[in-house]
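Undergrad: Provided below are the primary sequence and the corresponding predicted coordinates.
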Amino acid sequence: MTEPAIDYAAVFQALPGMVALLTPELVYADANEEFLRMSGRSREQVVGHYLFDVFPDNPNDPTATGARNLAASLKRVLESGERDAMALQRYDLESPKRPGVWEERYWSPVNEAVLGPDGRVVLLVHRVEEVTELIRARGGPEGSRARVLEAELYTRARELQEVNERLRRANARDREVALALQEALLPAPGPVGHHGMAVRYRPAVDALNVCGDWYDLVDLPGDRIGVAVGDVVGHGLRAACVMGQLRSALSAASRVADGPAQALEVLGLYARSVAGAESATAVNTLIDWDNGTVTYSSAGHPPPLLLHADGRIEFLDRATDPPLGARPEHVPRPQATTTFDEGDTLVLYTDGLIERRYEDIDVGLARLADSLAEHRREDPEALADCVLAALLADRPATDDAALVIVRL
């Protein structure tokens, strides 16, 4: 049984609001019944005619700006292909019954593009809400003065709404670009040699708070790998770019440096020349399976955790130093080494995983340790999912969170 076809032309005519369709040349292609009724024009007077021939500005009002403002809005839509919600406009109409007599009218227009297959604007949807009676009802006996004030307030509110909408769209575009950039820069998760591991990255839901966190995995000679995580101060597309620069620099330094601390020293010197890298944090580790050791150094970052097979948690906090670029002079960074047994697990993360507003960071660290101990028998992938569920499932992602789990 086939569904009945929808008569979209009839739907358009029956729309309860005022809606018209314009060509890119601003000629009326169609107008619904409500538009014709509220404007006091016939279909023959509107369809096929240039917009501003049908509705010119009031020639008796030298301050009239309705036509100019509408033309500017439609031009923005034609050039950008994006919706434009105008502030409330005073746009007088000539009375259809009394030529030469102009009626004071107030309108709230929204203009939207209809794109063709090639992405070009083929039609403009011009939707108008008439608010004349609302403005007059608020005017009281003082009439004109009160109406002008009401219109001014309404205009400012609509302008602010439009600014917020443009910011939202711009931020959404920045978020998409930043996430795509981060996906291209960060290494794909997967096994390192024959060792199991898992990587998780959860971006912030807010477009302004995305893409400051990063992680890196470096294969080194012998049965060794370098694992690092970091966090850039700031958010958005700029933070994503800084993140990519720092991650690449540390990855290169880790291949030639004599241990994690020296690699962080090189990164700190490099960070001084990167705008936006000030006070970034990072922790760098070297896992050596031949010797059964983890060597580490931290630049202002929360400590890695070593989860022992028996459930005991060891915080790797014996080599902590200030964030990158925090000292004006070069000072060697500290480094520490701990041993591990087969079946232990190394966990690195960023502060978005553990921090909560109005809560001491030690509470978040304890929450992480308890979750790791409880699910220690899981494989790295399942363990990562359990940790995210325990620490992030009950709250919105207001900051990035990165998590790296390596089975030793």
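TA: Sure thing, it's come through.

Undergrad: CA only for contacts and neighbour counts going forward, please
TA: Noted.

Undergrad: contacting residues for L383?
TA: Applying C-alpha atoms under 8 Å, 6 or more residues apart in numbering to L383 gives the contacts 372, 375-376.

Undergrad: ah, wrong one, I meant E342
TA: Contacts of E342 by C-alpha under 8 Å, 6+ apart are L408.

Undergrad: how about R224?
TA: 286-290.

Undergrad: what would these look like in TSV with secondary structure and distance to E162?
TA: Formatted as TSV, these follow (DSSP: H, G, I helix; E, B strand; the rest coil; distance: C-alpha to C-alpha, whole Å):
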residue	secondary structure	distance to E162
L286	strand	51
I287	strand	53
D288	strand	57
W289	coil	58
D290	coil	62
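
Undergrad: which among the contacts of L383 gets closest to G259?
TA: G259 lies nearest to L372 out of the contacts of L383, by C-alpha to C-alpha, at 27.4 Å.

Undergrad: take a look at this one as well, against the first:
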Amino acid sequence: MAEPGIDYAAIFNALPNGVALLTPQLVYLDVNEAYLRLAGRQRRELIGRYVFDAFPDNPGNPQVSSVRDLHESLERVIATGERDVMPLQRYDVQPAGRPGRWEERYWIIINIPLRGADGKVTAIVHRVEELTEYVRAVRGRGESEGERAMKIQAELYTRSRELQDLNQRLRRAHAREREVALALQEAMLPPPRPVGGHYAAVRYRPATDALNVCGDWYDLIELPGDRIAVSVGDVVGHGLRAAGVMGQLRSALSAASRVTPGPALALEALERYADSIEGAETTTAVIAFIDWATHTITYSSAGHPPPALLLPDGSVRLLDQATDPPLDTAIDQEGRPEATVPFTEGSILSLYTDGLIERRGEDIDAGLTRLVDSLTRHPGTDSAALADAVMAELLPPDGHTDDTALVVIRL
């Protein structure tokens, strides 16, 4: 499913920690409001400036090596592509409008790389957290400089270890959930096989993110006469819960397809069933009844991307004339629509889930255009080869953030 619109700029500015975005040349690209407050600067004083021109070392305290240490950290990030967490740093700052004056300040700094498709660092997230008041509080207890430093470092190390342990436990839990959810999904989805004497190529790729798996389904149902029903769907949500909801909805639609005269009524029956299933809200699905006796496809969609019909001449028709809102969206309607289109022998019908075409921050039409272009490059290809080609051309090589199901059948 498409993500709701997210204002990432607003989130960046609302972060409680100071965060700056730097180029590999260590020039400010952007800073959030918390960073400006900590630094006592305005945006125009930072954007486009070299970091160490904006914040030079304190010449009155040559023992402080903050500029050197920060520069080495940033260079390590660029060279290795790995994040670098700096220990507690004294980095004195000149108050705005008070040249020659320096304030003693203490910081924890984390530098995080952002990598491009080629793996090279394209920017650095520079996060700072001020601990000046904490250091002053420790000093107020009359401890020596060495004792204060040791206590601060020990506490920071303990916090860091706790966070690392928590992250490891979460990763293990997510990996286990992914493993179980995928096994459950595999058990519920039908294996590729001829249906009613017709073969469909089926491809499924789980999301590379452990948290984003198991909401998609596909199904092929043999119907009386020389007919079959083909469906795909997408449950909102991920993990075991989504896999369970997916299994219930797929089975319900399969049963409804066998006892209703057409896809619209099958979706209406599914919607009534979905109303009783927690987690089924806003599920999308599309189902097509293919009839070889009449050479027609009758289809209906509940908020799902349109099936694509590749004609023998290499052109593509998107079946988008019978689309209504997703399931259980509480929208009054007299009945779901359906449409019928003819097909000629040698045409290829493709049904898919949105992981194949949708990309974050991109209009869905761009993804549909990619799909159409991919299909038109492979006219006359058999179903299995076409399915492989489409998956290879449309899925990102560095992994995808959503499940993807694809069913391709030659008519």
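TA: It's in. Given the structure is predicted, the values throughout are model-derived calculations rather than measurements.

Undergrad: whichever of the contacts of R224 of the first structure end up buried, select them in ChimeraX.
TA: Buried members of the contacts of R224 of the first structure, defined by 16 or more other C-alpha atoms under 10 Å, are picked up in ChimeraX with:
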select :286,287,288,289
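
Undergrad: ok, so of the contacts of R224 of the first structure, who is nearest V387 of the first structure?
TA: Nearest to V387 of the first structure among the contacts of R224 of the first structure is I287, at 22.1 Å by C-alpha to C-alpha.

Undergrad: what span of the second structure is whichever strand or helix holds A9 of the first structure aligned with?
TA: Using DSSP states H and E, the secondary-structure element containing A9 of the first structure is helix 8-14. Under TM-score structural alignment, there is no match for helix 8-14 of the first structure anywhere in the second structure.

Undergrad: return the set of buried residues in that helix.
TA: Using 16+ other C-alpha under 10 Å as the test for burial, helix 8-14 of the first structure gives 12-13.

Undergrad: for the stretch 51-200 of the second structure, which segments are assigned as helices?
TA: 51-54, 66-80, 132-139, 145-188 (DSSP state H, counting those that start in this stretch).

Undergrad: would you format those as CSV with mean neighbour count included?
TA: Below are the helices of the stretch 51-200 of the second structure laid out as CSV (neighbours: other C-alpha atoms under 10 Å):
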stretch, mean neighbour count
helix 51-54, 15
helix 66-80, 17
helix 132-139, 14
helix 145-188, 14
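
Undergrad: got CSV for these, with distance to R90 of the second structure too?
TA: Shown next, in CSV, are these (distance: least, C-alpha to C-alpha, whole Å):
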stretch, distance to R90 of the second structure
helix 51-54, 15
helix 66-80, 6
helix 132-139, 9
helix 145-188, 11
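
Undergrad: need the counterpart of L327 of the second structure in the first structure.
TA: Aligning on TM-score structural alignment places L327 of the second structure opposite L324 in the first structure.

Undergrad: now G314 of the second structure
TA: Aligned against the first structure by TM-score structural alignment, G314 of the second structure finds its counterpart in G311.

Undergrad: from A373 of the first structure, how far out is that match?
TA: Note on G311 of the first structure: its distance to A373 of the first structure, by C-alpha to C-alpha, to the nearest Å, is 5 Å.

Undergrad: what's the match for L149 of the first structure in the second structure?
TA: Superposed on the second structure with TM-score structural alignment, L149 of the first structure falls opposite I152.
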